[in-house]
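Student: Any chance you can model this:
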Amino acid sequence: MATAEECRDALTRLSDNLTGANDDVRGAAALDRSLSCHIKDLDLTFTGRLREGRIEVADSHPGPPRDKAQIRLAMTGDDLVAMVDGELNFAKAWGAGRVRLEAGFRDLLRLRALL
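Tutor: Modelled structure (predicted):
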């Protein structure tokens, strides 16, 4: 099982990957939205913002998200690490219910380039 530090590191690496991505992906990630990522097996939530193509993790706290972020992710720590390492395809994991992504309809349309 991935640790909280490994999950935070995975979010940092995901942010770095978004920054170095091609124009389509970088454009999709260029939103300015609040973000939460609930790590279900650790019962830990990371909160922050998706801004200018980067994920800025501001805080973490035990339990589910306290506030409703504009973009909400939920998954296990192992799935987060596997996705960032390229071992788990996000779209397949989302379709299988291993990853939950919730956002407004317009944001989902823009984020589809990331899938």
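Student: rest of the way, CA atoms for contacts and neighbours
Tutor: Fine.
Student: Any figure for the gap between the residue lying farthest from the centre of the chain and residue 53?
Tutor: Relative to the C-alpha centroid of the chain, counting by Cα atoms, centre = their mean, residue 23 is the outermost residue, at 19.1 Å. To residue 53, residue 23 is 10 Å away according to Cα to Cα, to the nearest Å.
Student: run this one through as well so I can compare:
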Amino acid sequence: MATKEECREALKRLSDKLTRADGDVRGTVSFDRSLSCHIKDLDLTFTGRLKDGTITVQDTLAGPPREKAQIRLAMTGDDLVALVDGEIDFARSWATGRVRLEAGFRDLVRLRSLL
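Tutor: Below you'll find the model as predicted:
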């Protein structure tokens, strides 16, 4: 089971990947949205912002998210690490319910190139 620190590091690596993105992907992530990532097996939530392709973790809270972020993720810690490392496919994991992504329609459309 991934630890809190491993999950935080995975979010940092994801942010680094988004920052290095170019072309259409870079344009897709150049917006400003609140973000939460609930790690179900650890029962903790990372909250922050996705702004201009950078994820900034602002807080780590025990339990599920307390406020509804504009982009909400939920998964196990191991799945977060595996997604960021490219070991599992996001679209397949999302379609089967292994990973949960909730956002407004416009945000989902903009995020689709990242999936």
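Student: Please work out the TM-score for the two chains.
Tutor: With the length set by TM-score structural alignment, normalised by the length of structure 1, the two chains reach a TM-score of 0.98; 115 aligned residues with a Cα RMSD of 0.6 Å.
Student: Report the contact partners of the equivalent of the residue farthest from the centre of structure 1 over in structure 2.
Tutor: Residue pairing (TM-score structural alignment): residue 23 of structure 1 is matched to residue 23 of structure 2. For residue 23 of structure 2, the contact set (Cα atoms under 8 Å, 6 or more residues apart in numbering) is empty.
Student: Compute the distance between residue 23 of structure 2 and residue 113 of structure 2, please.
Tutor: In terms of Cα to Cα, residue 23 of structure 2 sits 11 Å off from residue 113 of structure 2.
Student: Residue 42 of structure 2 now?
Tutor: Distance of residue 42 of structure 2 to residue 113 of structure 2, given as Cα to Cα: 29 Å.
Student: Who has more neighbours out of these two?
Tutor: Between residue 42 of structure 2 and residue 113, counted using other Cα atoms under 10 Å, residue 42 has the larger neighbour count: 17 against 12.
Student: isn't that one right next to residue 77, touching?
Tutor: Yes - in terms of Cα atoms under 8 Å, residue 42 of structure 2 counts as a neighbour of residue 77; the distance is 7.2 Å.
Student: can you list residues touching both of these two?
Tutor: 3, 4.
Student: got the residue ranges for the helices in structure 2?
Tutor: Using DSSP state H, the helices assigned to structure 2 run over residues 4-20, 23-28, 77-84, 90-95, 105-111.
Student: Point out the most buried one among those helices.
Tutor: Burial of the helices of structure 2 is given as mean neighbour count (mean count of other Cα atoms under 10 Å); helix 77-84 ranks first at a mean of 20.
Student: Check the mean deviation of that helix from structure 1.
Tutor: By mean Cα distance after the TM-score superposition for structure 1, the fitted helix 77-84 of structure 2 averages 0.3 Å away from its aligned residues in structure 1.
Student: who does that helix touch, helix- and strand-wise?
Tutor: The elements that helix 77-84 of structure 2 packs onto, with contact taken as 3 or more Cα pairs under 8 Å, 6 or more residues apart in numbering; DSSP states H and E, are helix 4-20.
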